[in-house]
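**Student:** Here's a sequence, model it:
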Amino acid sequence: MREDYADLVQQARGAAETAYAPYSRFRVGAALLFADGAVVSGANVENASYGLSLCAETVAVAKALSEGRRCGLVAVAVASPDAETISPCGRCRQVLNELAAFDRADLLVIGAGRAETQEWRLSHLLPDAFGPDALG
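**Tutor:** From the prediction side, this is the model:
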């Protein structure tokens, strides 16, 4: 992992510690880095009605959008102390794509598990993504 993103990963790890995961016991944190240096984080939030649960990335993106952030997403770190490796699920890849599409960014995605940290570009994780342009 590049040293310039070490703090972003630490913020994602910190967010994972605040996760509400009483059912799966699988804690995940996400931290979004914007071009102005701002970081918006989130943690997964489970619900007894499993379909209502929210992933960490979704929480962070909703927070960013509700704060008025529409552009400048540079990177996202996703971390879990409960997994050897981790990457965003398909739903979260789509949610991240929606925010990245505001400036057509191919953001850096960092997955930090217990044993391994990996990096990808969103276009690698979600090739031929469905986005706002597909709506006409």
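**Student:** all contacts plus neighbour counts: C-alpha atoms, from now on.
**Tutor:** Will do.
**Student:** which ones are touching the residue most central in space within the chain?
**Tutor:** The centroid of the chain falls nearest to E57 when counting by C-alpha atoms, centre = their mean (3.5 Å). With contact set as C-alpha atoms under 8 Å, 6 or more residues apart in numbering, E57 has these partners: 29-31, 42-44, 78, 88, 92, 95-96.
**Student:** rerun at 7 Å
**Tutor:** 30, 42, 92 (C-alpha atoms under 7 Å, 6 or more residues apart in numbering).
**Student:** So which other helices or strands are in contact with the helix or strand containing the second one?
**Tutor:** Secondary structure assigned from DSSP states H and E places G42 in strand 39-43. For strand 39-43, the contact count by 3 or more C-alpha pairs under 7 Å, 6 or more residues apart in numbering; DSSP states H and E identifies helix 6-16, strand 29-34, helix 56-66 as packing neighbours.
**Student:** To V74, which of these lies closest?
**Tutor:** Minimum separation from V74 across the helices and strands packed on strand 39-43 (C-alpha to C-alpha) falls at strand 29-34, 5.3 Å.
**Student:** Please give the structure of this sequence too, so both can be compared:
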Amino acid sequence: MTAQSPPVDHELIEAAAHVARTRSRGDNHTMAAAARARDGRIVTAMNAYHFTGGPCAELVLLGTAAAQGIHELDTIVAVGDRDRGVVPPCGRCRQVLLDYFPALHVIVGAGERLRTVSITDLLPESYIWADHQLDTEETGPPGTD
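**Tutor:** The predicted model follows:
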């Protein structure tokens, strides 16, 4: 964990928990995510489970944020339905979040161990998406062209 980690954003956790409590439907939608944009707005989303491999809540959130014109996120959290609390991102989500937002913070842990960490702390020595980096250098961050 970095020395300059921001405090835990409890409003963000509650936003995701509210979506998980009120919008979960059977096995198709079991996880909610919430992220705070740089301008302070909160974006929420749900996973879309499917046996062929549906997207996690964090990935749905990236598309939802982009559809709302939000291309800079500061912090993200995922919360499970049935009061499971904060759930850390899976490996695929960690890689995608790092590729899109290398300065992103992620809320992890439970109870007294809740903390905000850098996405790079969750995926040290990560794979570098070279094609993505070339596109970013030429056109700017994703969604800005």
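**Student:** What is the nearest of the contacts of E57 of the first structure to A6 of the first structure?
**Tutor:** Of the contacts of E57 of the first structure, the one sitting nearest to A6 of the first structure (C-alpha to C-alpha) turns out to be A30, at 13.3 Å.
**Student:** whereabouts in the second structure does the strand holding G42 of the first structure align?
**Tutor:** Under TM-score structural alignment, the counterpart of strand 39-43 of the first structure in the second structure spans residues 42-46.
**Student:** What lies in contact with that stretch?
**Tutor:** So stretch 42-46 of the second structure is contacted by 16, 29, 31-36, 57, 60-61, 65 (C-alpha under 7 Å, 6+ apart).
**Student:** what's the farthest-apart pair in those?
**Tutor:** Most distant of these, by C-alpha to C-alpha, are H29 and R36, 21.2 Å apart.
**Student:** mind listing the helices for the second structure?
**Tutor:** 10-23, 57-67, 91-100, 119-122, 130-139 (DSSP state H).
**Student:** Output those helices in JSON lines; the columns should cover distance to F51 of the second structure.
**Tutor:** Supplementary listing: the helices of the second structure in JSON lines, determined by distance: least, C-alpha to C-alpha, whole Å:
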{"stretch": "helix 10-23", "distance to F51 of the second structure": "20"}
{"stretch": "helix 57-67", "distance to F51 of the second structure": "15"}
{"stretch": "helix 91-100", "distance to F51 of the second structure": "16"}
{"stretch": "helix 119-122", "distance to F51 of the second structure": "27"}
{"stretch": "helix 130-139", "distance to F51 of the second structure": "28"}
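**Student:** Compare those and give me the one nearest G40 of the second structure.
**Tutor:** helix 10-23 (10.5 Å).
**Student:** Against which helices or strands is the closest one packed?
**Tutor:** Helix 10-23 of the second structure packs on strand 31-37, strand 73-80, going by 3+ C-alpha pairs under 7 Å, 6+ apart.
**Student:** Going by neighbour count, which residues in that helix are buried?
**Tutor:** 12-13, 15-21, 23 (16 or more other C-alpha atoms under 10 Å).
**Student:** Distance check, A32 of the second structure against L73 of the second structure.
**Tutor:** Distance check for A32 of the second structure against L73 of the second structure: by C-alpha to C-alpha, to the nearest Å, it reads 16 Å.
**Student:** out of these two, which sits in the more crowded spot?
**Tutor:** Higher neighbour count among A32 of the second structure and L73: A32, with 32 against 23, using other C-alpha atoms under 10 Å.
**Student:** I'm done for today, thanks for sticking with me.
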